[in-house]
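Q: Okay, here's the prediction I keep looking at, along with the sequence it came from:
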Amino acid sequence: MRLVHVRLDGPHVHIEPEFSSFIMSCATDEDRLEHVMVHAGPPPTVGLFLAAESLERAERAACGVVRRALDRRPEFAGTSVVFCGTPFLEPYYEQLLASASPGGGLLMTPPDQDSAER
């Protein structure tokens, strides 16, 4: 299961929680969409959970499903997809590590630029 976020932008973009069921209805079997979460924002963001074989397929399917949904609703005329990808979680884990270990928190220490270790 892969989570893909699709961020929207446009004039007067406002998405309601019920929009998630409409997005589900716009998916095909090939999209392998399992669940949708809608976050009003700002910025308005749709989280899609897909059972895709790869991250690339999940992102492509998520983008396609949301674009189909936007095209089928006149109130979303002028709304565009400004980001379609997996949420980047490293900052969250860095913060957890920093609070747990007073000496830093980097997931991996960068190599010393002055040493042979690179």
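A: That came in fine, so what should we check first?

Q: Please count neighbours and contacts with C-alpha atoms only from this point.
A: Fine.

Q: Share the number of residues neighbouring V66, please.
A: V66 is flanked by 25 other residues according to other Cα atoms under 10 Å.

Q: That one: what's its closest spatial neighbour, skipping adjacent residues?
A: Across the structure, with Cα to Cα, 6 or more residues apart in numbering as the measure, the residue nearest V66 apart from its sequence neighbours is I23 (6.5 Å).

Q: what about versus this one:
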Amino acid sequence: MYLIHAKLRPPAVGVDLPPRLAALLGAMTVPEDRLEHIAVHPDAVPYPTLGLYLMADSLREAEQRAQRLGRRWVTDVSPLRGWQLVSAEAPLVAPFYDRLLSSSGLGGLIGPGPLPSS
């Protein structure tokens, strides 16, 4: 299973994602989409983001499937008409964990710490 972030640009400033979007999109999927779960992050910066948990044989396949789903949703789901799919790709989590390590005092890739491996 792969987590793919689909970033959506609103049609205008101040336009929010519709309520209960995960349930709406989930109801529109078919088994061939191999979508397991949707997490909606309306306050993500710079664009609202859908976290799509997809079954796939490779990361490339998961990202391609997420792109197809995103394009289909902004075309076929009336509350998303006018929105644009900006990207659909696996999120980079290394910077997040590196920040956690750095702020903990244990070091990390971007800073020295008390551990020899840092």
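A: The structure has been received and is ready for your questions. Here the structure is a predicted model, which means the values were calculated and not measured.

Q: sorry, back to before: tell me the residue in structure 2 aligned with the residue nearest to V66 of structure 1.
A: For I23 of structure 1, the aligned position in structure 2 is L25, judged by TM-score structural alignment.

Q: And the strands in structure 2?
A: For structure 2, the strands defined by DSSP state E cover 2-9, 35-41, 49-54, 84-89.

Q: can you put these in TSV and add mean neighbour count and distance to L69 of structure 2?
A: Supplementary listing: those in TSV, determined by neighbours: other Cα atoms under 10 Å; distance: least, Cα to Cα, whole Å:
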stretch	mean neighbour count	distance to L69 of structure 2
strand 2-9	23	9
strand 35-41	17	9
strand 49-54	23	10
strand 84-89	19	10
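
Q: Adding distance to Q67 of structure 2, write those strands out as JSON lines.
A: Supplementary listing: those in JSON lines, determined by distance: least, Cα to Cα, whole Å:
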{"stretch": "strand 2-9", "distance to Q67 of structure 2": "8"}
{"stretch": "strand 35-41", "distance to Q67 of structure 2": "12"}
{"stretch": "strand 49-54", "distance to Q67 of structure 2": "11"}
{"stretch": "strand 84-89", "distance to Q67 of structure 2": "5"}
